Structure formats: structure tokens, C-alpha cells
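# predicted model, plus sequence, below.
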Amino acid sequence: MRPLTVRLARNLSQPLTLLNWWQYQRSRHPANDVILVTLPSAGTHWLRTMLAQALIESYDLNERIQSIQHETLIPTFLDKKQRFKYNENINIPRIQHSHAPYSWLFRRRRILFLVRDLRDTLVSHYRVAQPRLRLPEDFSAFIRGETIDRRRHHDLKSRIQFLNSWSTGLQKSYDFKVVHYETLRTNTYDELQDILSFIGLEPLTSKQLSQAVEVGSVGNMKKLENENSERPFQKVSGSPSKYQDYFNENDKNFFTKEASLHLKNVFGYDYSTW
């Protein structure tokens, strides 16, 4: 995410764009708006893809998933230019995505909150970003934030800050549902059905639900990414992170201490054992 000062400067320099975005956000009652909030590297593209296909199946939309971005079906909340294509049809739930920490903009909205074991998210992000962003080859330096542009690189401190902000923020939402990546991975069909029910989509048949899961499969998402990007970022990984292979003993001690001292809500994870 861009620094706050940069975002404020852009908003002030483009007041009409900001006004149009604010009117668009207010075009629906916040309680009828769903924000998909995800911890970076927690399975964002996977869940967004399944949700996008579920929208298509549930409302028989004349759409086809051709990318892992989904700007018109599940736009990014704070992107001032992205819009939900079917916003005028209030019968279709509007789902927007955000990686942002909690702020007053999210108050009284329904929140779908996707989390994953912090250790896995660190390794997953590092594996994807290190070759392209030229992060230090030393994983230990990465998790400690010993890089330029720490917020962009999502080190341990910034992830703890993100979770802490939402630990409080969820209580200020109209309604919320916490989804664990690990449960979604092991019980995809049932979890996805529960998610769709929370969002308020029309019920899917078994065939439609299977189609949504298939579109979100690793093989299909890798194909979409490679076919629709000049420089694939390789966001889609078919193998688990195996964080034990990356954390040395000093890293484990550092992580355990930081989580114990600063993390307000572990969201069901046990960070005291490895």
C-alpha cells in the first residue's frame, strides 16, 4: 500500500475523482455492502476468483473469468477508478476487496475477513516477491523489516499492525465473518457455501459450486495468470509454504517474542509452538 501522505496528496489533487468515488460508495447502504479484507499472502486471489465465479453462477451473468484480478466483479475498495459492473442492480451483492488496515471508512459495513498463519504468509510473500522486488536473499532480514519500503514488503511488524487494527475494527462492523485459509483449503466446498450464505448470494447448486471451486484451482489460476500478464508476478503457488524450512532458531525466537508482546488477537493460531 502507498504511504498515507502519498494517498492524501493524490486525493487532494484530484477532488473530482474522490467525490465520484465517495458517491459510488454511498450508492449502497453500508450494511448491504461486503468488504473482503485479507491479510496479504493469505489466499486473496484464490478466494476472489471463487467469489467472482460464484457471482456469475448465482446471477447468470454474461461474464467469463479471464484473469485473477476481477476489477469489475470484485473491485478493490480504495481504488478510486475501479467499479462494480453491476452496481445498479441492488439485488446483486457488491463485494469489494481490501488489504488496508482498519479505518473509519469500514465502519458499519459487513466484513469477510480472511486470515492465515502469519508464518506461512511471511514465507509465501517472500517466495513470490523476492525474485521480482529484489528483496534480500536473507529471509531473516526480510521478516525484521531490514529492507527499503517496509510497508510494501509486509514484514512481521506491519502484519501484526494490520491484524491489531482489525482485531478492534471487526467489532465496529455491522457484521463480520472470519475465514481461516487452512479451513478453506481442507474443506473448500462447505466453507465456500457458508461464505456465500454470509454474503447473501442466491444459493448455488452442487454443479455451480463445483464450477466455482474448479475455476479457483491452482492449475486454472496459474493458466489465467500466465495468459493475461506480460510479466506474471507468480502470485499463484501450488505448494505449501513449509515455514519450518525458512525460520532458523533466531527467527523463531524473534517471531515468538514479537507475537507474544505485540499481537492482540491470534485469531485462533498458536504461535508458541513450532
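On my side now, so go ahead. The structure displayed is predicted, hence computed values, not measured ones.
# please count neighbours and contacts with C-alpha atoms only from this point.
OK.
# point to the residue nearest the middle of this protein.
The residue lying closest to the centre of the chain (Cα atoms, centre = their mean) is T38, at 2.9 Å.
# next up, a second structure to put side by side with the first:
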Amino acid sequence: MDNTDEYLLNFKGYNFEKLITDVEHLEMMEDFEIRDDDVFLVTYPKSGTIWTQQILSLIYFDSHRNSTENIETMDRVPFFEYNIHNLDYVNMPSPRIFASHLPYYLVPKGLKNKKTKILYIYRNPKDVLISFFHFSNWVATLEATETIEHYLEKFLDGKVVGSRWFDHIRGWYEHRHDFSIMFLSYEDMKKDLRGSVLKICSFLEKELSEEDLDAVVRQATFQNMKSDPRANYGNIINKEIGARSNGYFLRKGTIGDWKHHLTVKQNERFDMIFKKNMKNFPLKFVWDMNED
């Protein structure tokens, strides 16, 4: 284990957010007992995690959908590797839904039982990069970077929480046959939220009435989530993690924001590395809102 960095903790070749990581918990993850009806939401950071945590909360919990209980999304769908609120994961009632940024090789062995469902949400990596840059400059537990040029190098080298984006998505995709997993893109969710919620429900074998489906879709729009304190992680940032300035966990949630930030040269460099690393990779990436 490499402890040289103030913000990153490298455990078995993967970078964790050091200031909120409990190493004992990491060491027990592999043997964590999985139930058949557990659900894991897996993402690389800044790929639509909170959005999908909210969607899953709305699908699974009537009391979240009807706002009869004021439980934060982060406690409905807690982070598996960062148990910030010290929840009792072992005795949580079923169905347990976890969010995770883990690479395929660090998840509990029980996930290979093929019964437990994994939903993998991916996003075009240029937008991930820009979102991560802003987020790292805002949240006190991540290292701030003055320029996008500097952050681009860190991101491409995997010197960020989550390590290399390319390794994360390729690892999960190439080992997809070991798991019961569905891949869904952030951009598809943006373009057709209702259709995406239906796909998620179908994969998870959850049937919703038309009325409940409408309620999920309505509450899971970006604007509605941004104004929902349960979903915007507001308390966690302000009280527990700390921020360098005022802001929101959910920033823009758009497709193609990278065009406003990357220079032609930076974009060409990114494209070159993307082509080299993602050769023959079958998942489609949408780089611009106007693409079909």
C-alpha cells in the first residue's frame, strides 16, 4: 500500500480518497457477504453516480418517491467502499443498494454469483475530466489543480481518485461475463430519461405502475434533483467533508461541456490517447448533445 500522497491512498493498485477511507474496511470488502437481491451501482467518479443513486432510491423506496421519509440519497444507496455514516451494512434490510467506484477486481467475490445485479453507468471521458476538475477544486478532500492542462495530465496518468478511466471501464467490460451487469450511458439517460428508467427497471426486474414511473422520471430530472436536498449531498459536503467555496455537488449535468474548456491541442492529445486505449471497444460514446 502506497501512502505517499496527501489525498490519494493506493490500495491494490487503485486510488481511493484518502481522507475518508478506512483501510480495515477495504481489507474486508472482498469477503463481504453478498445477498442475491443486492444491487450495485458502479461508476467511475463524475459519471452520473448521484443521479443514478436518486433514480434507484425512487424506484425501490415508495417513501422516497412520496417524500414520506426524509432520508438522504446517500443513506438509501450508500457508498460501499466509503462508509461515511458508519451504517451497519451487514444488517441492512433487503434489498440493499450500494454505490461504488471500485474496479472489477476489488468488489466482493460474491458478486460473481450472477444473481446480484450490477448497473454500470458510463459517461464520455472528456466531460468526466471537466466535471472532475471542477469538483476536485471545490471539495476539500481532493487535491485542487490550478489549470485544466495540469489536471488533464493527472487524469490521463490515473493520478486521481478512481485511477485511470480507461482501465476502469475496460476492466468491467472485459469481465462482464463474470457478473450480472448492464451498461448504460449517462448520455442516453440525459436524452431519454423515461426510456432509461424503464431499461433499469427491466434489468432489475422491478415493475412500476405508470403513475410511479411518472413520479420517478419527474423527480429524477436534473433540475428537480438540484433543488432536492436529499439528492444534492448538501449536508455531507457542508458538515462532514468540507468545501473550499460555495457550490453544489450537482454542477451542470450537461453533455459536451468539455468543448468550453479544452483547447484544440488538449482535445487532440486526449483523442490520440483515447484511440490508443479504446481500440475495438464496442460501447458507444456520445461527445455532443447533437449527436444521434
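That came through fine. Note that this is a predicted model, so its numbers are computed, not measured.
# from W46 of the first structure, how far off is the residue nearest to the centre of the first structure?
From T38 of the first structure over to W46 of the first structure the distance is 11 Å, taken as Cα to Cα, to the nearest Å.
# for F254 of the first structure, same thing?
F254 of the first structure is 30 Å from W46 of the first structure, by Cα to Cα.
# just to revisit the earlier point, contacting residues around the residue nearest to the centre of the first structure?
Contact analysis of T38 of the first structure by Cα atoms under 8 Å, 6 or more residues apart in numbering lists 44, 97-99, 113-115.
# go again using 6 Å as the cut-off
By Cα atoms under 6 Å, 6 or more residues apart in numbering, T38 of the first structure lies in contact with 99, 113-114.
# can you pick the most crowded of those?
The most crowded member of those, judged by other Cα atoms under 10 Å, is L114 (20 neighbours).
# can you tell me the helix or strand for it?
strand 110-115 (DSSP states H and E).
# how big's the offset between that strand and the second structure?
When the second structure is superposed, strand 110-115 of the first structure averages 1.1 Å from its matched positions, counting by mean Cα distance after the TM-score superposition for the first structure.
# leaving out the residues flanking it, which one is nearest to the residue nearest to the centre of the first structure?
Among residues not flanking T38 of the first structure along the chain, L114 sits closest, at 4.7 Å (Cα to Cα, 6 or more residues apart in numbering).
# how far away is the nearest residue to E207 of the second structure once chain neighbours are set aside from D188 of the second structure?
Spatially, and ignoring its direct neighbours in sequence, E207 of the second structure is nearest to C201 (6.5 Å; Cα to Cα, 6+ apart). Note on C201 of the second structure: its distance to D188 of the second structure, by Cα to Cα, is 15 Å.
# ok, back up a step: my guess is the residue nearest to T38 of the first structure contacts K177. True?
No - the criterion here is Cα atoms under 6 Å, and L114 of the first structure misses it with K177 at 8.5 Å.
# all strands for the first structure, in order.
33-38, 94-98, 110-115, 175-180 (DSSP state E).
# between the ones you listed, which gets nearest to L8 of the first structure?
Among the strands of the first structure, the nearest to L8 of the first structure by Cα to Cα is strand 94-98 (17.5 Å).
# how about the contacts made by K226 of the second structure?
Applying Cα under 6 Å, 6+ apart, we find K226 of the second structure in contact with N232.
# helices of the stretch 101-250 of the second structure, residue ranges please.
For the stretch 101-250 of the second structure, the helices defined by DSSP state H, counting those that start in this stretch occupy 125-138, 148-157, 165-174, 186-191, 193-204, 210-219, 222-226, 234-235.
# mind putting those helices into CSV with distance to H25 of the second structure?
Output for the helices of the stretch 101-250 of the second structure, formatted as CSV (distance: least, Cα to Cα, whole Å):
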stretch, distance to H25 of the second structure
helix 125-138, 24
helix 148-157, 26
helix 165-174, 21
helix 186-191, 29
helix 193-204, 27
helix 210-219, 33
helix 222-226, 30
helix 234-235, 24
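# for K259 of the second structure, find the nearest of these.
helix 125-138 (8.8 Å).
# ok so, going back, next, format the contacts of T38 of the first structure as a markdown table and append distance to F267 of the first structure.
Formatted as a markdown table, those follow (distance: Cα to Cα, whole Å):
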| residue | distance to F267 of the first structure |
| --- | --- |
| H99 | 17 |
| F113 | 11 |
| L114 | 10 |
